[in-house]
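>>> Sequence and predicted structure, then a few things I'm wondering about:
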Amino acid sequence: MPTAIKMPALSPTMEEGTLAKWLVKEGDSVSSGDIMAEIETDKATMEFEAVDEGVIVSIDVAEGTEGVKVGTVIATLAEEGEDPADAKPADAKEAGAASAEAPQAEKSETKSEPAPEPSPASGSSLAPTKAPLPSGDRIIASPLAKRIAEQNGVDLSAITGSGPNGRIVKADVEGAPAAATSTTRTTSASTTAPESVAAASTTLPDFNIPHEDEKMGNVRKVIARRLTEAKQTIPHIYLTVDVQLDALLKLRSDLNKALEPDGIKLSVNDLLIKAQAKALLQVPKCNVSFGGDVLRTFKRADISVAVAAPSGLITPIIVDAGSKSLSVISTEMKELAGKARDGKLQPHEYQGGTASLSNLGMFGIKQFDAVINPPQAMILAVGAGEQRPHVVDGALAVATVMSATGSFDHRAIDGADGAQFMQTFKTLVENPLGLVA
């Protein structure tokens, strides 16, 4: 009996993905563990492995297809010894779709309101409020139709379904007249502001200028949505300090000489990761996450480090950076950065983190303000170390100085606490022996 291969959920938040590339073709034999395809999620491009052995009977979703829902049949596999000609991939596909739809359909027909959906990853523990549907006759609609209706502010009670037993399906909602639009859209505008702004900005000016349009990938779309959400919903406060780097650079040089036989070479960023983590542990009021009526304080410092990958910005995590040695941080960071650039990060390697670090010093950037990555409550932006006039031991001298700016979620972190964190970070960097203690 043929086996339906379905679109996997490669991360806890994944609802759909892009089938970026097939690495097998119809008629190929596969074994458990073979890489079958590359799938682009909202975070990275990941490899999809075969679970069973057999022969690929059909490829049901072409490579490059976007928006493939989790659970959709993407290919069909015939078992070992089975005649591929006897397999019926279309039937398998229909059966898979039916089995995925049946439980949801039954649930939809027993309630007149759509079930609550999880809130966006904004750090809030409160889900956005939904407008109740009118009481009376129950409304039968598919889960997809309900989701589209909610996103577009369409009143399902004003729509006549074209599906079985009058069930409202996707096509009914998308073709709903303007009169069916619910007046509750205005009341829920505050919870959908990021999406509304993103949608409003999709119309490009029609100037007569030579140009080239490139369709945005899933990662870039998520970056756009999350940064819009962060700037609109998080009150940022920015605090900047100038940090003298000479002692840190001297320590780095000495450590690299000692670690040279082991093939380890520390970067300035490795030491800054450790300094930020130790500062967070010393100022726990900044190692937090805002959750509406809950403020969560973390017991360890996991640092998300911004890495520029071909598909867009991604933040692999150095877990428990405050307790790790500089050599371990350096080794892990090189491995994670390489995987990020190749699109091979696993979900546990980029999901989470208690605070972020963004370093643009290698580009000669002197100072900048970074956008907080929710649900985190702070991000540290560091610029280039450069020779500047600086007061050293009460006298004017030339020193290597770096500007560092902390962006703090003012809902969770007071200005005084943010200032204490920046002062602690500055002290750790200027007296770096504490980083190896």
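Sure, I can see it.
>>> switch to C-alpha atoms for all contacts and neighbour counts from now on
Noted.
>>> show me where the stretch 1-150 of the chain has strands.
3-6, 16-22, 29-30, 35-40, 45-49, 54-59, 65-69, 73-78 (DSSP state E, counting those that start in this stretch).
>>> could you check the angle strand 73-78 makes with the second one?
Okay, so that is strand 16-22. 50 degrees (axes from the mean of the first three to the mean of the last three Cα atoms, to 10 degrees).
>>> buried residues in stretch 397-409?
399-409 (16 or more other Cα atoms under 10 Å).
>>> show me what contacts the closest residue to Gly64 other than its chain neighbours?
Spatially, and ignoring its direct neighbours in sequence, Gly64 is nearest to Ala20 (4.9 Å; Cα to Cα, 6 or more residues apart in numbering). The contact partners of Ala20, by Cα atoms under 8 Å, 6 or more residues apart in numbering, come to 37-40, 45, 63-65.
>>> Of these, grab the buried ones for ChimeraX.
To isolate the buried ones among these in ChimeraX, judged by 16+ other Cα under 10 Å, type:
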select :37,38,39,40,45,63
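>>> just the contacts of Ala20 now: which is nearest Leu266?
Thr45 (28.4 Å; Cα to Cα).
>>> who are the neighbours in contact with the closest one?
Thr45 touches 20, 38-39, 343-345, counting by Cα under 8 Å, 6+ apart.
>>> If we use 6 Å, what do you get?
Listed by Cα atoms under 6 Å, 6 or more residues apart in numbering, the contact set of Thr45 reads 39, 343.
>>> any idea how far it is from Leu259?
34 Å (Cα to Cα, to the nearest Å).
>>> same deal with Val197?
Val197 is 50 Å from Leu259, by Cα to Cα.
>>> before we move on, back to that, nearest to Phe298, of the strands of the stretch 1-150 of the chain?
strand 45-49 (29.4 Å).
>>> Tell me the buried residues in the closest one?
45-48.
>>> Tabulate those residues (CSV), appending distance to Phe363.
As requested, the buried residues of strand 45-49 are arranged in CSV below (distance: Cα to Cα, whole Å):
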residue, distance to Phe363
Thr45, 26
Met46, 29
Glu47, 32
Phe48, 36
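>>> For Phe425, state which of the contacts of Ala20 is nearest.
Using Cα to Cα, the contacts of Ala20 come closest to Phe425 at Thr45, 34.8 Å.
>>> quick one: the closest one and Ala75, what's the gap?
19 Å.
>>> From the contact counts, what lies against the strand ranked longest in the chain?
In the chain, with assignment by DSSP state E, the single longest strand is strand 395-409. Helices and strands touching strand 395-409, as assessed by 3 or more Cα pairs under 6 Å, 6 or more residues apart in numbering; DSSP states H and E, comprise strand 236-244, strand 378-382, strand 386-392.
>>> outside of it, which residues touch it?
Contacts for strand 395-409 (Cα under 6 Å, 6+ apart): 235-246, 367, 377-391.
>>> Just want the angle from that strand to strand 378-382.
150 degrees.
>>> got the angle for strand 395-409 vs strand 386-392?
Going by the same axes, to 10 degrees, strand 395-409 makes 110 degrees with strand 386-392.
>>> Toward the C-terminus, what is the element adjacent to strand 395-409?
Moving toward the C-terminus from strand 395-409, the next helix or strand (DSSP states H and E) is helix 415-430.
>>> Second structure follows, compare the two:
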Amino acid sequence: MATQILMPALSPTMEEGTLAKWLVKEGDEVKSGQILAEIETDKATMEFEAVDEGVIGKILVSEGTAGVKVNDPIAVLLEEGEDASAAEAAPAAKSAPEEAPKSEAPKAETKKTGDAKPASPAPKAAGARVFASPLARRIAAEKGLDLSQITGSGPHGRIVKADLEGAKPAAAAPARAAEAPAAKPASPAPAMASGASAETVMKMFADRSYTEVPLDGMRKTIAARLTEAKQTIPHFYLRREVQLDTLMAFRATLNKQLEGRGVKLSVNDFIIKACANALQAVPDCNAVWAGDRILKLKPSDVAVAVAIEGGLFTPVLRDAHQKSLSTLSAEMKDLATRAKTRKLAPHEYQGGSFAISNLGMMGVENFDAVINPPHGSILAVGAGIKKPVVDATGEIKVATMMSMTLSVDHRVIDGALGAEFLKAVIDNLENPMAMLA
């Protein structure tokens, strides 16, 4: 039976993508795991693998097509022995967004004891589309299995051959639709405020010369997420200065010693390490907002903003508190390089509880950063500036001072707690040798 190949969701936030390039053509035989196409998401270009084997009967979406919705059909896969005419009769698939995983209720303990039994799969609603490979459908027909009662282990819940091994026919489940009370329509959520329409703005500048720049996927995502952030997150800001002279001298000594290994530490590497350690010292700040609850993380997963053409990435350095400065430096360089060519995998730029945005290298003395949800905070780092300061003895001297502003989600972190975290960051930077302990 011919089946449709659907636009995959290659990241949890993906709603649509661009079919950048087909790596197969109509009539090609494909095997499970073979790369079929390159797809541009809002953040990266990723490879899309075949789940089943068969023959490409028809390509429905030409390469270069933008705005293809997740779960929209993009091609038709034929079974062995089928001809191209079967592609026309392939079942239609409707575009439907992936259902977000439901959050679990808060648990008092994180450790598990004993062997947990897997939950029984919930039967699919009557009439719901069942996603299964052609081979799985054939096996189910031979065994008399009801695919709607099988939980798929393939991509996006697709039923594959392995899911049917050992399965036995079961009596059809009684229809319960009539018994279930009619669901009450959900109250519509209040719409977020938006600016003037494109037509309105364009009329304002009708007599002026301009170039219209359409938004790509990344720019649309940035616009949507940061609008959401400023409209829904109650930001507050904490500002401090840190004296860098001790760190600069320590960094110079370390870099001289590491020169033979080809390692050169940046000030940003020390800032990453200082923040990772501070999240461990003030664990209540290592947290994210999760709708109706707060999730407190144990590892220090630190996101760092990286500017690229047309937008930015925030690659995440996982377990940063456990890594040496040289390891963090090498990992950050690798992530930044691949971010600029959009070669990061989703797990490399999603997650973390906290982020760093450093514009000091561009001469910006101080600024306020916007929190990237669901993070609980973000640290905006300015340039190191030489200025007169009064030391502990009351003497005036010249010191290198760096401004830092912590943007905080007040739902997650209160003022005093944020101040404690910012103090821990400064203590680490002003006593850099302690970060090696």
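Looks like it arrived, so ask away. A quick note: this is a predicted structure, and the numbers were derived from the prediction, not measured.
>>> Could you tell me the TM-score of the two chains?
Put the two chains on top of each other and the TM-score (TM-score structural alignment, normalised by the length of structure 1) is 0.72; 359 aligned residues with a Cα RMSD of 3.5 Å.
>>> Now do the same for Arg147 of structure 1: its match in structure 2.
Aligning on TM-score structural alignment leaves Arg147 of structure 1 without a counterpart in structure 2.
>>> my guess is Met248 of structure 2 is in a helix, correct?
Yes: if the criterion is DSSP: H, G, I helix; E, B strand; the rest coil, then Met248 of structure 2 is within a helix.
>>> Now for it, how many residues are close by?
17 (other Cα atoms under 10 Å).
>>> From Lys256 of structure 2, how far out is it?
12 Å.
>>> before we move on, what about Lys264 of structure 2?
9 Å.
>>> Please identify which of the two sits among more neighbours.
The residue with more neighbours, out of Lys264 of structure 2 and Lys256, is Lys264; 18 against 11, by other Cα under 10 Å.
>>> Surely the more buried one and Asn255 touch.
Yes: using Cα atoms under 6 Å, Lys264 of structure 2 is in contact with Asn255, at 5.4 Å.
>>> ok, now which ones touch the residue nearest to Glu80 of structure 1 when sequence neighbours are not counted?
Residue nearest to Glu80 of structure 1 in three dimensions, not counting chain neighbours: Gly54, with 4.9 Å by Cα to Cα, 6+ apart. Residues near Gly54 of structure 1 by Cα under 6 Å, 6+ apart: 29-30, 77-80.
>>> Kindly recompute the last result at 7 Å.
29-31, 77-80 (Cα atoms under 7 Å, 6 or more residues apart in numbering).
>>> Let's check: the centremost residue of structure 2 is which one?
By Cα atoms, centre = their mean, structure 2 has its centre lying nearest to Gln350, at 3.0 Å.
>>> what's the spacing between that residue and Gly376 of structure 2?
14 Å.
>>> thinking again about what came up before, from the chain's centroid, how far away is the longest strand of structure 1?
What separates the centre of strand 395-409 of structure 1 from the centre of its chain is 30 Å, taken as Cα atoms, centre = their mean, to the nearest Å.
>>> Over to stretch 413-422 of structure 2?
26 Å.
>>> in structure 1, which spans are helices?
89-108, 143-152, 170-174, 184-187, 193-200, 218-233, 246-259, 268-282, 326-341, 415-430 (DSSP state H).
>>> Could you provide those in CSV, with additional columns for distance to Pro316 of structure 1?
Listed next are those as CSV, based on distance: least, Cα to Cα, whole Å:
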stretch, distance to Pro316 of structure 1
helix 89-108, 33
helix 143-152, 31
helix 170-174, 37
helix 184-187, 37
helix 193-200, 25
helix 218-233, 14
helix 246-259, 23
helix 268-282, 12
helix 326-341, 6
helix 415-430, 21
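>>> how close does Glu53 of structure 1 get to Asp28 of structure 1?
Distance from Glu53 of structure 1 to Asp28 of structure 1, by Cα to Cα: 11 Å.
>>> What sits closest to Pro373 of structure 2 if chain neighbours are left out?
Pro373 of structure 2's closest residue in space is Ala229 (Cα to Cα, 6+ apart), at 6.5 Å.
>>> where's that neighbour relative to Met192 of structure 2, distance?
When Ala229 of structure 2 is compared with Met192 of structure 2 (using Cα to Cα), they lie 11 Å apart.
>>> So if I had to pick from the two, which one is more boxed in?
Ala229 (18 against 9).
>>> Identify the residue of structure 1 aligned to the more buried one.
Aligned partner of Ala229 of structure 2 by TM-score structural alignment: Ala230.
>>> tally of neighbours for Leu116 of structure 1?
Not quite, residue 116 of structure 1 is Pro, not Leu. 10.
>>> ok, it - contacts?
By Cα under 7 Å, 6+ apart, Pro116 of structure 1 has no neighbours at all.
>>> so how far is Lys146 of structure 1 from it?
Pro116 of structure 1 is 11 Å from Lys146 of structure 1, by Cα to Cα.
>>> ditto for Gln351 of structure 1
With Cα to Cα as the criterion, Gln351 of structure 1 and Lys146 of structure 1 are 29 Å apart.
>>> same thing with Ala100 of structure 1?
16 Å.
>>> for Met378 of structure 1, same thing?
36 Å.
>>> So these two - more neighbours on which side?
Between Met378 of structure 1 and Lys146, Met378 has the larger neighbour count (other Cα under 10 Å), namely 30 against 23.
>>> my guess is the more buried one meets Ile372, correct?
Yes: in this structure, Met378 of structure 1 is within contact of Ile372 by Cα atoms under 7 Å, at 5.8 Å.
>>> His375 of structure 2 and Phe354 touch, don't they?
Yes: the criterion here is Cα under 7 Å, and His375 of structure 2 meets it with Phe354 at 5.4 Å.
>>> Could you check which of the two is surrounded by more residues?
Phe354 (28 against 21).
>>> Name all residues that make contact with the more buried one.
Counting by Cα under 7 Å, 6+ apart, Phe354 of structure 2 has contacts 302-303, 375-378.
>>> Tell me the spacing between it and Leu406 of structure 2.
10 Å.
>>> Could you do Val381 of structure 2 as well?
Val381 of structure 2 is 9 Å from Leu406 of structure 2, by Cα to Cα.
>>> burial of His348 of structure 1, as a residue count?
11.
>>> Now do it against Ser304 of structure 1, distance only.
His348 of structure 1 is 12 Å from Ser304 of structure 1, by Cα to Cα.
>>> Check Lys88 of structure 1 too.
If you go by Cα to Cα, the gap between Lys88 of structure 1 and Ser304 of structure 1 works out to 47 Å.
>>> ok, those two, which is more surrounded?
Using other Cα under 10 Å, the more surrounded residue of Lys88 of structure 1 and Ser304 is Ser304, with 27 against 16.
>>> gap between the equivalent of the more buried one over in structure 2 and Thr314 of structure 2?
Superposed on structure 2 with TM-score structural alignment, Ser304 of structure 1 falls opposite Ala303. Distance, Ala303 of structure 2 to Thr314 of structure 2, using Cα to Cα: 5 Å.
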